[in-house]
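> Predicted model, plus sequence, below.
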Amino acid sequence: MKNLLTATTLLTMLSVAALGQNDRSRENRPLIKEETKEKVREKAQDVKEDVQEGAEKLKNRAEERAPEVKEELRETGQQVKEASQEVKEEVRTSIVEPTRARNERYGLPWYDKGSIFVGSSIGFGLGGNNGLYLALDPRIGYFFQPGFMGGVRLGYDRRLSTSFRSNQVGLFARYYPFRTRISSFVGAGYNFGRERASNVADDEKARYNSINLEIGVQFYLLKNLGLEGSLETNYYDRSNPLAGRNRGGRARVGVNYYFSRRNQ
């Protein structure tokens, strides 16, 4: 029994010594073999060379395609230019030229360059709180170009149901695209003036300014005399809060007289 215990102890000690020797061997052994490292370096070099070769091919291809791309862009630009020219020509032949021919054939001398316009209109509109108001609007203008006029306007607004009233002076411009016996126009103006009301003291400067837009039509009545109707709205209106915003959209009817340089 004693001999068996001694033998077992001896075997155990030899096993522990062997394991320790194996551990020291693994510690001294490198993690990656030199052969494996060399293979990795060779593979990396191959990949690098493939990348360089691919980049060189792409560069050469781009250089070869550059003149073709440049030519394609030039052709595309030329096509766009030609299409734009065709659209421009179509507009000129289908709209501009017929309108010009119609104006030359049936157009009135009222709208010639150098003509003078004198007119006045009366209008009705709705201001703040749906109050009906009356508007008088004399004006004088000068045609700087055929159909294009600019001038000075005066204005007087009176609200019929309250004490509100205002006086104004302003600049305006109009354009008449069709200048025959029945003609249309669009216009815009800038106005500034003073408002008065029962809740505004006489010595208080209740001033305002506004920008108006208009569209209308004019009919030939007599030689140099026309009748117009228009709709006008305030695109921008800066007024005294005590007087209230009493100038809303309005409908106008007016009579205009034209001093033209040539006879009809």
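Yes, it's here.
> For the rest of this, base every contact and every neighbour count on C-alpha atoms.
Noted.
> For the spatially most central residue of the chain, which three-state class applies?
Centroid-nearest residue in the chain: Tyr235, 17.5 Å away (criterion: CA atoms, centre = their mean). Following DSSP: H, G, I helix; E, B strand; the rest coil, Tyr235 is assigned to strand.
> Repeat that for Gln79.
helix.
> Neighbours of it, how many?
12 (other CA atoms under 10 Å).
> Tell me how far it lies from Leu73.
For Gln79, the distance to Leu73 equals 10 Å [CA to CA, to the nearest Å].
> same deal with Ile211?
47 Å.
> Which one of these two is surrounded by more residues?
Legend: neighbour count by other CA under 10 Å for Ile211 and Leu73, higher for Ile211 (18 against 12).
> and that one, what does it touch?
Ala188, Gly189, Tyr190, Asn191, Asn234, Tyr235, Tyr236, Asp237 (CA atoms under 8 Å, 6 or more residues apart in numbering).
> element containing it?
Using DSSP states H and E, Ile211 maps to strand 207-222.
> Go through that strand and flag the buried ones.
207-220 (16 or more other CA atoms under 10 Å).
> how about these in TSV, adding distance to Lys2?
Converted to TSV, the buried residues of strand 207-222 look like this (distance: CA to CA, whole Å):
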residue	distance to Lys2
Arg207	127
Tyr208	125
Asn209	125
Ser210	124
Ile211	123
Asn212	125
Leu213	125
Glu214	127
Ile215	128
Gly216	132
Val217	134
Gln218	138
Phe219	141
Tyr220	144
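> then this one, side by side with the first:
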Amino acid sequence: MATGKGFIAALDQSGGSTPKALKLYGVEEDEYDGEAEMYGEIHKMRTRIITAPDFTSDKVLGAILFERTMRAEIEGIPTGQYLWEKRGVVPILKIDKGLADKENDVQVMKPMPGLEELLKEAKETFGIFGTKERSVIHAANEAGIKAVVAQQFEVGRTVIAAGLVPIIEPEVDINSTTKAEAEEMLKAEIAAQLDTLPEGDDVMLKLTIPTVDGLYDSLADHPRVVRVVALSGGYSTDVACEKLAKQPKMIASFSRALAEGLLKKQADSDFDAALGANITKIYEASL
């Protein structure tokens, strides 16, 4: 994860984002009945992606999973185990329970009851390597950004204590009118928190592609940072890859951009070709 060439696939749509992901895949809401069928459909989609010919460690370093996906199986094998043993891809678990209401121009994470038990199970039962937890910053509000980063590192320390590597994800809204200013504030807060981590307590960072190219290079060089990865944040695949290619020390961790153009009704050959093209494009932008 620290030195490999490739990117991290984000396959962790959950809750409210699942119907949207399915709709983009060509599955309308009237094609499934209730939550169980909805999650069944999204697992079929993820299975199709994970088992595709190009979804291997040649270009994909890791994959972020929703908790239900971690507990589900592919070809009779738990998803995380399948990723590692059959694809050579590192399994990562999304642990946040969604976002709180906006306050001070940010949304911190909702409480995560039972987190320690989940982390123990993820590591010992399902062979998970690390976690991902997301907050959102909507504007350059110093108090709000400080609160987001403090909470992220508090959760991160819990993850580290469980023997896992946290991916700290304070997303900056790509449509914010103060995006560049917010990113400068965010960088300073993250750097200050990184300096408090003892040797061996390492994290990854998942950040919006910055307005100023190379802004986060110094964070990538910090001894406590395993890797800095970029979220696509709503950019199209082409735009996200174009912007990422200008960031020397960031690799991709894309969700919507990875699945762009994939449809349930596609023949397997067409699906695999479209996914393969996306994987290659994202991989090359990550080099």
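Looks like it arrived, so ask away. Being a predicted model, the structure only gives us computed values, none of them experimental.
> Any idea what the TM-score comes out to?
Comparison of the two superposed chains (TM-score structural alignment, normalised by the length of structure 1) gives a TM-score of 0.20, and 92 aligned residues with a CA RMSD of 6.3 Å.
> correct me, but the residue nearest to the centre of structure 1 touches Asn212?
Yes: at 5.3 Å, Tyr235 of structure 1 and Asn212 qualify as touching, with contact defined as CA atoms under 8 Å.
> What is the end-to-end distance of stretch 159-179 of structure 2?
Using CA to CA, the two ends of stretch 159-179 of structure 2 sit 29 Å apart.
> quick one, helices of structure 1?
All helices of structure 1, identified by DSSP state H, fall at 2-28, 34-91, 97-106.
> Kindly report the same for structure 2.
Using DSSP H, helices in structure 2 cover 17-24, 34-50, 67-71, 79-82, 115-124, 142-161, 179-194, 217-220, 237-244, 256-259, 268-286.
> Distance to Ile168 of structure 2 added to the ones you listed, as a markdown table?
Converted to a markdown table, those look like this (distance: least, CA to CA, whole Å):
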| stretch | distance to Ile168 of structure 2 |
| --- | --- |
| helix 17-24 | 20 |
| helix 34-50 | 23 |
| helix 67-71 | 17 |
| helix 79-82 | 20 |
| helix 115-124 | 15 |
| helix 142-161 | 6 |
| helix 179-194 | 10 |
| helix 217-220 | 12 |
| helix 237-244 | 19 |
| helix 256-259 | 19 |
| helix 268-286 | 19 |
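> Widest-spaced pair of the buried residues of strand 207-222 of structure 1?
Arg207 and Tyr220 (37.9 Å; CA to CA).
> circling back: among the buried residues of strand 207-222 of structure 1, which one lies nearest to Arg65 of structure 1?
Leu213 (55.7 Å).
> just checking, that closest one touches Thr233?
Yes: in this structure, Leu213 of structure 1 is within contact of Thr233 by CA under 8 Å, at 5.6 Å.
> what touches both of those two?
Common neighbours of Leu213 of structure 1 and Thr233 (CA under 8 Å, 6+ apart) do not exist.
> ok, how many other residues are close to Leu134 of structure 1?
Burial of Leu134 of structure 1 is recorded as 18 neighbouring residues (other CA under 10 Å).
> for Glu154 of structure 2, same thing?
When neighbours are counted by other CA under 10 Å, Glu154 of structure 2 comes out with 12.
> what about it, distance to Glu133 of structure 2?
Taking CA to CA, one finds Glu154 of structure 2 at 11 Å from Glu133 of structure 2.
> Then Leu118 of structure 2?
If you measure Leu118 of structure 2 against Glu133 of structure 2 using CA to CA, the figure is 14 Å.
> So for the two, which residue has more residues nearby?
Glu133 (20 against 16).
> That one touches Glu169, doesn't it?
Yes: using CA under 8 Å, Glu133 of structure 2 is in contact with Glu169, at 5.8 Å.
> any residues in contact with both of those two?
Gln152.
> circling back to that earlier point, could I get the contacts of Ile211 of structure 1 as a markdown table with distance to Glu63 of structure 1?
Compiled in a markdown table, those are given as follows (distance: CA to CA, whole Å):
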| residue | distance to Glu63 of structure 1 |
| --- | --- |
| Ala188 | 57 |
| Gly189 | 59 |
| Tyr190 | 60 |
| Asn191 | 64 |
| Asn234 | 61 |
| Tyr235 | 58 |
| Tyr236 | 59 |
| Asp237 | 62 |
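> Only the buried members of those residues: can you turn that into a ChimeraX selection?
To isolate the buried members of the contacts of Ile211 of structure 1 in ChimeraX, using 16+ other CA under 10 Å:
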select :188,189,190,191,234,237
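> Of the contacts of Ile211 of structure 1, which pair is most distant in space?
The widest separation within these (CA to CA) is 13.5 Å, between Ala188 and Asp237.
> my guess is Tyr175 of structure 1 contacts Phe148, does it?
Yes: between Tyr175 of structure 1 and Phe148 there is a contact under CA under 8 Å: 4.6 Å.
> burial measure for Glu181 of structure 2, as a count.
By other CA under 10 Å, the residues close to Glu181 of structure 2 number 15.
> any idea how far it is from Glu189 of structure 2?
For Glu181 of structure 2 relative to Glu189 of structure 2 (CA to CA), the value is 13 Å.
> Also Met204 of structure 2?
Counting by CA to CA - Met204 of structure 2 and Glu189 of structure 2 are separated by 15 Å.
> for Lys123 of structure 2, same thing?
Relative to Glu189 of structure 2, and taking CA to CA, Lys123 of structure 2 is found at 29 Å.
> cool, and Leu219 of structure 2?
Distance from Leu219 of structure 2 to Glu189 of structure 2, by CA to CA: 11 Å.
> Of those two, which one has the most company?
Comparing Leu219 of structure 2 with Glu189 by other CA under 10 Å, the one with more neighbours is Leu219, at 21 against 18.
> so what's the more buried one closest to, chain neighbours aside?
Ala191 (6.7 Å; CA to CA, 6 or more residues apart in numbering).
> pretty sure that neighbour contacts Ala220?
No: taking contacts as CA under 8 Å, Ala191 of structure 2 lies outside contact range of Ala220: 10.3 Å.
> which of the two has more neighbours?
Between Ala191 of structure 2 and Ala220, Ala220 has the larger neighbour count (other CA under 10 Å), namely 20 against 14.
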